[in-house]
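In: need a structure here:
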Amino acid sequence: MGQPLRVGIVGLGAISGQYLSTFARLGTAWPGVVRLVAVADLDATRAAAVAAEQGVRALTVDELTTDPEVDLVLNLTVPAAHAEIALQAIAAGKDVYGEKPLAATLEEARAVLAAGRAAGVRVGCAPDTVLGAGVQTARAAIDGGAIGEPVAATATMMTPGHERWHPNPDFYYQPGGGPLLDMGPYYVTTLVTLLGPVASVVGTASHTRGTRTIGSGPRQGAVIPVDVDTHVTGVLRHASGALSTLVMSFDSVATRASEIEVHGQAGSLVVPDPNRFDGDVQLHELGGAWRTLPPGAGYRDAGRGYGVADLAVTPPGVPVRASGDVAYHVLDIMTSLLASAGSGVAVTVESTCERPAVVPLSDAPH
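Out: Below is the predicted model:
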């Protein structure tokens, strides 16, 4: 405590730029929270370039996960490598924080959490967008009774598919991909943050096209196979009794539905985009009219990496908000939903988690 958490990044793909930007901002405004000390990537040239730009060391993956000057390994590799890198870091006594999902399979995710507990290290996982002022303001409004007892929620993500803009979208359409496992973590984590853990699910899914055509980049016009369901819908029964309806699709053109709404007997909330940290929360109380709530909780002007910073300032023994336990439960919900879609029957979600504590309204992790 009192010293910044020394972070080493493994994996320097597109998402790493957002983390680097956040760490640079935190390092300037709040230098005692986190400090980037090393980077690693399978592409040594890329690692060297980023290291030179950031003024840190470029290491191999093995070197970084065992380096004595690294306190936490930030795992930004592809999902298939999440468990391998996390286990390697945990074995070296490091805290770990990974991009979503926690692992490619529930079995691998379970192994990561078990290893972390055995080693006495902390395991965190994205998405940390739920720590921003948008979702947290909605959470505070619900906790404060603004809508009464929550009854239901809807969460909707409808797009034509990522191949329109992504130059290498193949993995979105292979096992481990699809709209639910790709974008679902933002929506399901938000639902768990707002309404608590999920007890059971029932779902259905469809696979409308066998191929997709890449729309941009050097492979524009290339045809790729589709081996996953591309439209998934289901109902989540929360342990509290509230019901959430989830629709995740790569088969639509557009939607005018709010991305997330939460309804109670006394009012309804429109929740901002869960893939962002900010946005307006709108409340419609019974007998009233829509109005925008002022920010009431969460980190203002946050960005990807605030989950790491929040972990850094969380005292020992206090549950981490963007935790591996929450990420495991979210992965369990999603895989259970896909299992239900395949079997045609409701599936009990075996895991649970504590609802993360509210983030007090703040400009900085504290």
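In: from here on, just use CA atoms for contacts and neighbour counts.
Out: Noted.
In: quick check: buried residues in stretch 137-150?
Out: For stretch 137-150, the neighbour count (16 or more other Cα atoms under 10 Å) marks Thr137, Ala138, Arg139, Ala140, Ala141, Ile142, Asp143, Ala146, Ile147, Gly148, Glu149, Pro150 as buried.
In: closest to Met157 among these?
Out: Distance to Met157, by Cα to Cα, is smallest for Ala138 among the buried residues of stretch 137-150, at 18.8 Å.
In: tell me which element that closest one is part of?
Out: Counting by DSSP states H and E, the secondary-structure element that holds Ala138 is helix 133-143.
In: re earlier: now for the buried residues of stretch 137-150: which two are most distant?
Out: Every pair in the buried residues of stretch 137-150 was compared (Cα to Cα); the two farthest apart turn out to be Thr137 and Glu149, at 16.9 Å.
In: tell me where the stretch 251-366 of the chain has helices.
Out: Counting by DSSP state H, counting those that start in this stretch, the stretch 251-366 of the chain has helices at residues 306-313, 324-343.
In: turn these into a markdown table, including mean neighbour count.
Out: Formatted as a markdown table, those follow (neighbours: other Cα atoms under 10 Å):
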| stretch | mean neighbour count |
| --- | --- |
| helix 306-313 | 24 |
| helix 324-343 | 23 |
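In: for Val228, find the nearest of these.
Out: helix 324-343 (10.4 Å).
In: other residues contacting that closest one?
Out: Outside of helix 324-343, the residues that reach it under the criterion Cα atoms under 8 Å, 6 or more residues apart in numbering are 100-102, 106, 109-110, 113, 123-126, 180-181, 184-185, 188-189, 192, 197-198, 200-205, 232, 234, 346-354.
In: how about this one, so we can line them up?
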Amino acid sequence: MSNGPVGVALVGAGVISGQYLNNLNAFPDVRVLGVADIDTDRAAEVAREHDVPVSGTLATVLAVPEVEIVVNLTIPSAHAAVALESLRAGKHVYGEKPLAMTTDEAAKVMAEAADLGLRVGGAPDTFLGAGLQSALHALRSGLVGEPVAVTAATQSLGPESWHPNPEFFYQPGAGPLFDLGPYYLTALVSLLGPVGQVAADTRKAHGRRLVGSGPKKGTSFPVDVPTHVNALLDFPGSATAAATFSFDSAVNRRLIEIIGTEGALSLPDPNTFDGPLLARDLRETDWRELPVTGTTAGRGIGVLDLARSLRAGTPHRASGELAFHVLELMAAIAESGERSEFRPIASAPDVPEALPADWDPYAATLS
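Out: Model prediction:
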């Protein structure tokens, strides 16, 4: 087993890479050694900005022997291909959401990793942040009793009012379900365990939308995915959840509420790493705020946990199995919306362990 900080390379030098690089460069247990992109000039620019020694193509960074983990930040349609090439080069992989475009593609990635004895990790890692970890501790302490029902919702009018190039949000592999669903579904599975079956109803309010800002303002584009999704999720032996994912709502909501036999929890936005976390019991009429403790370091803590777990020989938390389950949930919700039937879920990942109370991303633990 190797010692010392874990070498990391990023593939995909788009906007999100900046967040990852800022955070990963601040964690002493990882070393960012490479940045790759199909636009090698952009890769070089990003590498210079963040003092990364190697830039170029995917092949370039895969050839760096000290790189142990490839962080895949490419567009969703490239996720599986980049993951497979990285695995075949002997690297562990951690990918942005979704794990792949389809469950068949994702299954190939997982099978390849298993055959090669390598690990797969996947975003989102927001469930490792202080807000949702504090919710996990509150739930496991029995604060609200046994979970009975969950309401989850992410609702807005969509991103085209502010995003200058919003078309991709309305293409297959996106929409409110695949774009925002991973945050909510990953949070729920990390708290309540795997889902056994789903049912859904889907709608599309408009066949075309207008770009609302930037050079293309006023340009229309087609909508090729459902933009309002209502889903039912059955957690065997636990709660049932009603979830709404919508780009058709004049009411902005980001909500997860867990109702238990003794009270209720109101969780923070699962696309964040902090609070607030609220609770009430059966005798209370108002919410009270609970303490929130843990890390708020941001995107990349899943990569760090993978790195530390590699050295320790322990399971990592933002696992490929969890990401696969969430992808299967989204695919089944989409299929149920088309067929008007319950869809069983075959995968059942282990529920991630809570982070230790003293888990500190900025402490050097790997010597």
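In: hey, where'd the helices end up in the stretch 101-250 of the first structure?
Out: Using DSSP H, counting those that start in this stretch, the helices of the stretch 101-250 of the first structure run over 106-119, 133-143, 178-195.
In: how long is stretch 223-230 of the first structure end to end?
Out: Using Cα to Cα, to the nearest Å, one end of stretch 223-230 of the first structure lies 16 Å from the other.
In: give the aligned range of it in the second structure.
Out: Alignment note (TM-score structural alignment): stretch 223-230 of the first structure is matched to residues 220-227 of the second structure.
In: what's the answer for stretch 131-149 of the first structure, then?
Out: Going by TM-score structural alignment, stretch 131-149 of the first structure lines up with residues 128-146 of the second structure.
In: measure the matching stretch end to end?
Out: Taking Cα to Cα, stretch 128-146 of the second structure runs 22 Å from one end to the other.
In: circling back to that earlier point, average offset of the helix holding Ala138 of the first structure relative to the second structure?
Out: In the superposition with the second structure, the aligned residues lie an average of 0.5 Å away from helix 133-143 of the first structure, counting by mean Cα distance after the TM-score superposition for the first structure.
In: what is the burial count for Asp286 of the second structure?
Out: Here the count is done by other Cα atoms under 10 Å, and Asp286 of the second structure has 10 residues near it.
In: just Asp358 of the second structure next, same as before
Out: 9.
In: what is the helix holding Ala138 of the first structure packed up against?
Out: Other elements packing on helix 133-143 of the first structure under the criterion 3 or more Cα pairs under 8 Å, 6 or more residues apart in numbering; DSSP states H and E are helix 178-195, strand 267-271, strand 281-285.
In: closest to Thr60 of the first structure out of these?
Out: Proximity to Thr60 of the first structure (Cα to Cα) singles out helix 178-195 among these, at 27.8 Å.
In: so that closest one corresponds to what in the second structure?
Out: On the second structure, the counterpart of helix 178-195 of the first structure by TM-score structural alignment is residues 175-192.
In: can you give me the buried ones in that stretch?
Out: Taking 16+ other Cα under 10 Å as the criterion, stretch 175-192 of the second structure shows 175-178, 180-192 as buried.
In: so what touches it?
Out: Taking contacts as Cα under 8 Å, 6+ apart, the residues outside stretch 175-192 of the second structure that touch it are 97-98, 124, 126-127, 132, 136, 139, 152, 154, 169, 173, 195, 225-229, 235, 238-239, 245-247, 256, 270-271, 322-323, 326-327, 330, 351-352.
In: report the buried members of these.
Out: 97-98, 124, 126-127, 132, 136, 139, 152, 154, 169, 173, 195, 225-229, 235, 239, 245-247, 256, 270-271, 322-323, 326-327, 330, 351-352.
In: now go through these and say which are in strands.
Out: Members of those lying in strands (criterion: DSSP state E): Ala152, Thr154, His228, Val229, Phe245, Ser246, Ile256.
In: contacts only, for the spatially most central residue of the second structure.
Out: When Cα atoms, centre = their mean is applied to the second structure, the residue found nearest the centroid is Pro124 (1.8 Å). The neighbours of Pro124 of the second structure, taking Cα under 8 Å, 6+ apart as the test, are Glu96, Lys97, Pro182, Tyr183, Thr186, Gly302, Ala318.
In: hmm, which two among the residues you listed are most spread apart?
Out: Every pair of the contacts of Pro124 of the second structure checked by Cα to Cα; the farthest is Pro182 and Gly302, at 14.5 Å.
In: how much space between the residue in the first structure sticking out farthest from the centre and Ala266 of the first structure?
Out: Computed with Cα atoms, centre = their mean, the maximum C-alpha offset from the centroid of the first structure is found at Gly287, amounting to 35.6 Å. Noted for Gly287 of the first structure: a distance of 9 Å to Ala266 of the first structure, by Cα to Cα.
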